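Q: No sequence on hand, only this structure:
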């Protein structure tokens, strides 16, 4: 019974994402693309180049320059000379805000001239020039839209592959649960919502003292079955590079997971059940392994069936989104995910690290 949630997830819930989104008629609503950036001179040219080439009739780009000390401002001004729909919002002092990114977004969002807001990060780029069109397509009848931020390894390191795998598993879960009306998170690398939703939530007031969560905590607070939709389409993704050292990965995950403690109780129970079920698949195997051959064969079959189910879901997902993932990594990565859940889960409880990157 402990492993049953895993089979329900991978055999019945996740498969709902296999069907491609059909963009029959673009909404063409005005869209404000908002990016918070701090010392992003290295990444901004590539992002702004991609954003200015978007095939969409009515959009603006707002770059929130959060106390940058590099050439960020100069780059924004240079692009503004050629593209008047680019606006810079300067943050000179955040008054020691607990969450600098939330403070920056709170200053930038009121500057948007459109009701419909689309967010990404400065180190990301849209996967195609149809990104705004695809992500905003459901704004005619939804207020919150959940996209996918995909990682593309640069050096093919183990940490990069593992980050990609963990992100894939996370995306498959929150996107598929959203498809059946359970919305508990989104990612700031690719998310959209209306000004009205932001105002209704009173901005980030409810969780302003949590350093992360400008994305998932807002979704957790405001998303409902009738006002939220997830997008899974080859043109809807943003892409970025994963951390290339375990240290960078570790602190990135601590920031991300610190928000999970503030989810709704029902969402924490759901995710806790899935995590416990995942751990049980391996722990039961290790505990009962010495007993007899019959148990060994039975548990080995369960392990194999689960890996096969995840592999099929992964292959289907990459075909649906025109992305790539080496499926033969899955057995190793899945076992590594157990260690990740234990180590990062424990660390997130005791860590006090507050970093805005």
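A: Noted; the coordinates are in hand. Model, not experiment: these values are computed from the prediction. Residues are numbered from 1 along each chain as shown.
Q: going forward, measure contacts and count neighbours with C-alpha atoms only.
A: OK.
Q: contacting residues for residue 303?
A: Shown in contact with residue 303 (C-alpha atoms under 8 Å, 6 or more residues apart in numbering): 281-282.
Q: which secondary structure element contains it?
A: For residue 303, the host element (DSSP states H and E) is helix 293-321.
Q: Buried residues in that helix, which are they?
A: Going by neighbour count (16 or more other C-alpha atoms under 10 Å), the buried part of helix 293-321 is 296, 299-300, 302-303, 306-307, 309-311, 313-318, 320-321.
Q: And for stretch 234-247?
A: So for stretch 234-247, counting by 16+ other C-alpha under 10 Å, buried means 234-244.
Q: dropping in the other structure now:
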């Protein structure tokens, strides 16, 4: 059956989007699914410092800080920066200081000069650190095991300045939680996969590490101190390279985190991340934007072709083939990244995530104000 010009153009566009989608799935993300996971080192090679920033986190610190303080690592300190809390965080940390000799508390008082959200607190924690290798996490985070620091320590390769870890969200009931975990999964798949390909572009402050000397050599957060977010991803985006960055994805090195429980809070969180993303390097913004645009156009062209009888079965075949290939790659990654229970829902969550990303992108155009806490 001969196709009209419109049908040919739409079908060609659909196939083009499918091929680009295929590239990301098979030549970028599949690499993460197949890479060999390094075993946890048996001993700690050098002393390190853990940096945690807390603002009104008394409940989370009570529940999660002991797991950080009781790691199976021979020589480390934990620095908690109390950023102007008024909920009893100071008193709790003073109690912990008496119990744990390797805990160091830094207080940021109300009225401090040059305060710029979390970045000021992180900078204060880094300045207080005794050791060269810094491991970062948050007050609401729980290491998957007591061997977390063994896996996040300075790699044997001394040229590695940045180590990117992974932080999944804790499972709770509801579609919002499933969406949050799935979105976090895809974000991690992207930044970890591109790091493996030699193009690291971000990390998450819930589980990452880098050298103190790198921070001061690159003047810390000076380039983006004017925005409240980006203490983790913008720093990595600016200074990570093919040769100085590694990843750690052993399941014992994961750090579990408390997810948002309301849609509004989740949107505010993603707004902060979206704001930081605007300052990524041009090539990174192009690649990340292309992924969303290609996915949008793939669905749009597929729906449009359903109205043409001549292309109905061809477009359906391309769409089904896309689902089959993605179902071959991503359930493997879901299992590797501790989200195996989402595998059965992958096709549905994939579409819901796409809708949410488009909605969030539009919303971010109109909502400007963001803050850390």
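A: Arrived safely, thanks for sending. For clarity, every value in this text was computed on a predicted model and none was experimentally measured.
Q: So which of the buried residues of stretch 234-247 of the first structure is the closest to residue 167 of the first structure?
A: residue 242 (9.7 Å; C-alpha to C-alpha).
Q: Could you report the separation of the aligned partner of that closest one in the second structure from residue 265 of the second structure?
A: With TM-score structural alignment as the matching criterion, the partner of residue 242 of the first structure in the second structure is residue 259. Distance, residue 259 of the second structure to residue 265 of the second structure, using C-alpha to C-alpha, to the nearest Å: 10 Å.
Q: Translate residue 144 of the first structure into the numbering of the second structure.
A: Using TM-score structural alignment, residue 144 of the first structure lines up with residue 162 in the second structure.
Q: In this model residue 213 seems to touch that match, though I could be wrong.
A: No - with contacts counted by C-alpha atoms under 8 Å, residue 162 of the second structure stays clear of residue 213, the gap being 11.3 Å.
Q: neighbour-wise, which of these two wins?
A: Per other C-alpha atoms under 10 Å, whichever of residue 162 of the second structure and residue 213 has more neighbours is residue 162, with 27 against 15.
Q: burial measure for the residue lying closest to the more buried one once chain neighbours are set aside, as a count.
A: Once flanking residues are discounted, residue 162 of the second structure sits nearest to residue 210: 4.3 Å by C-alpha to C-alpha, 6 or more residues apart in numbering. Neighbours of residue 210 of the second structure under the rule other C-alpha under 10 Å: 24.
Q: Next up, the contacts around the residue sitting nearest the centre point of the first structure.
A: Nearest to the geometric centre of the first structure sits residue 187, at 2.8 Å (C-alpha atoms, centre = their mean). Listed by C-alpha under 8 Å, 6+ apart, the contact partners of residue 187 of the first structure are 146-149, 215-216.
Q: do the same with residue 260 of the second structure
A: 177, 266.
Q: does the match of residue 242 of the first structure sit in a helix, a strand or a coil?
A: coil (DSSP: H, G, I helix; E, B strand; the rest coil).
Q: Thought residue 182 was touching it, still the case?
A: No - counting by C-alpha under 8 Å, residue 259 of the second structure does not reach residue 182; the two are 11.7 Å apart.
Q: before we move on, the earlier item: I'd like the distance from the residue mapped onto the residue nearest to residue 162 of the second structure from the first structure to residue 67 of the first structure, if you could.
A: Residue correspondence to the first structure (TM-score structural alignment): residue 210 of the second structure is matched to residue 193. According to C-alpha to C-alpha, residue 193 of the first structure and residue 67 of the first structure sit 25 Å apart.
Q: Same question for residue 308 of the first structure.
A: Counting by C-alpha to C-alpha, the gap from residue 308 of the first structure to residue 67 of the first structure is 48 Å.
Q: Doesn't residue 134 of the first structure lie inside a strand?
A: No - per three-state DSSP, residue 134 of the first structure lies outside any strand segment and is helix.
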